[in-house]
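[1] With the sequence up front, the predicted model follows.
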Amino acid sequence: MTIRPTTAADWRALKAIRLTALLDAPTAFGVTYAAAAAYTDEQWQARAAGTDRAEYVLAFDGEQPVGIAAGVVSAQEEYNLIAMWVRPHYRGTGLAARLIEAVKARAQAKGHRRIVLDVAPENVAAANLYLRQGFAFLPEWEPLASHPAISVQKMAWVAAG
């Protein structure tokens, strides 16, 4: 298993796993499948190269992408963990934790000691994963951008030291 940041050459792998994730868990992300499917090849290339705000990390089993996570700095200058997803067959293997650790390392390398994310508390598996990774719930709620009827709660992780 290889976990690494994407490069422009990874755009097809990024597109494939992101669209698969959006089909598998359509109400877990801030973008819809339809919106992401409409991105041009050039937009996917920019995303993979990290020139479109978010920096993606993919997990590969051989050549096949099996997990994804990303970090993006918000308008409030907060480092956000986004796009977290692992193929069902790889869930429970520790892969999700490794992806989160990769995003934490990237955030810290850029000088960020705090990472935030949004999760629907009803998504118990995801919430528990984040709790095990040292994230804590904050008393902050907002509607999910892609599905405004769903409220998500902010969680935060702070680096030790």
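    Alright, I've got the coordinates.

[2] CA atoms for contacts and neighbours, from now on please.
    Fine.

[3] need the helices for this structure, in chain order.
    In the chain, the helices defined using DSSP state H lie at 11-24, 33-37, 41-49, 95-109, 124-132.

[4] Export those as TSV, with columns for mean neighbour count.
    What follows is these, written out as TSV (neighbours: other Cα atoms under 10 Å):
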stretch	mean neighbour count
helix 11-24	18
helix 33-37	14
helix 41-49	18
helix 95-109	19
helix 124-132	15
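
[5] Can you lay out these as JSON lines showing distance to E55?
    Listed next are the helices of the chain as JSON lines, based on distance: least, Cα to Cα, whole Å:
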{"stretch": "helix 11-24", "distance to E55": "11"}
{"stretch": "helix 33-37", "distance to E55": "16"}
{"stretch": "helix 41-49", "distance to E55": "7"}
{"stretch": "helix 95-109", "distance to E55": "9"}
{"stretch": "helix 124-132", "distance to E55": "19"}
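
[6] here's the one I want to compare it with:
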Amino acid sequence: MDIRATHKDDWKLLKQIRLAALLDTPTAFGVSYQTAAADSDALWQARAAGERTRFWLAFDEGRPVGLVGAGFRDPARYELIAMWIEPAARSSGAADGLVAAVKAHAVELGLEALFLEVAPENARAVQFYQRHDFVFLDEWEPIDSHPHILAQSMRWSCK
């Protein structure tokens, strides 16, 4: 499994895997498939270049099988977002590698904490994040694309 940050030239791969994620688990993300699919090539290129959010891809034999992103929600809150592994690659170590990449980047940035949001009923994701030492906070927020679903914040200490 190869994990690496995306570059502008990776935009088609990022778009491919992100749209696959949105089709597979539409209620897990803050954007809908229809919205993301309509985004311009220039916007996908900017995403891949990490202009606002940095993305990493997991590759198995040269083919992307997962992704994760991270960016500042505000100056004090760096968040892990868009985590997804294709079903056939789950339990392959791809998710562990992607989270490790985001954690390492948060440490490189000198941050105190890394945050994420997850629906507590998504037991598989919750167990995964807890295994990676994320802890729940008493913070709740509706998912933008599905406001009837509440996500709870989790925090990992970089120190």
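    Received it, and whenever you're ready, just let me know what you need. This structure is a prediction, so every number in the text was calculated from the model and none was measured.

[7] what TM-score do we get after superposing?
    For this chain pair, the superposition-based TM-score is 0.97 by TM-score structural alignment, normalised by the length of structure 2; 159 aligned residues with a Cα RMSD of 0.9 Å.

[8] Quick one: residues contacting F72 of structure 2.
    F72 of structure 2 is in contact with T53, Y78, E79, counting by Cα atoms under 8 Å, 6 or more residues apart in numbering.

[9] can we see that at 10 Å?
    When contacts are counted by Cα atoms under 10 Å, 6 or more residues apart in numbering, F72 of structure 2 touches R52, T53, R54, Y78, E79, L80, L114, F115.

[10] can you check V57 of structure 1 too?
    If you count contacts by Cα under 10 Å, 6+ apart, then V57 of structure 1 has 3-7, 14, 48, 50, 67-71, 83-84, 99-100, 102-103, 106 around it.

[11] right, and the helices of structure 1 - which one's nearest A145 of structure 1?
    Nearest of the helices of structure 1 to A145 of structure 1, taken as Cα to Cα: helix 33-37 at 12.0 Å.

[12] That closest one: average distance to aligned residues in structure 2?
    Average distance, helix 33-37 of structure 1 versus aligned residues of structure 2 after superposition (mean Cα distance after the TM-score superposition for structure 1): 0.6 Å.

[13] by contact count, what packs against that helix?
    When contacts are defined as 3 or more Cα pairs under 10 Å, 6 or more residues apart in numbering; DSSP states H and E, helix 33-37 of structure 1 packs onto helix 11-24, helix 41-49.

[14] export those helices to CSV and tack on distance to T32 of structure 1?
    Below are the helices and strands packed on helix 33-37 of structure 1 laid out as CSV (distance: least, Cα to Cα, whole Å):
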stretch, distance to T32 of structure 1
helix 11-24, 7
helix 41-49, 15
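
[15] so T53 of structure 2 touches D74, yeah?
    No - T53 of structure 2 lies out of contact with D74 (Cα atoms under 10 Å); the separation is 12.0 Å.

[16] Look at these two and report which has more neighbours.
    More crowded of T53 of structure 2 and D74, by other Cα atoms under 10 Å: T53, with 18 against 8.
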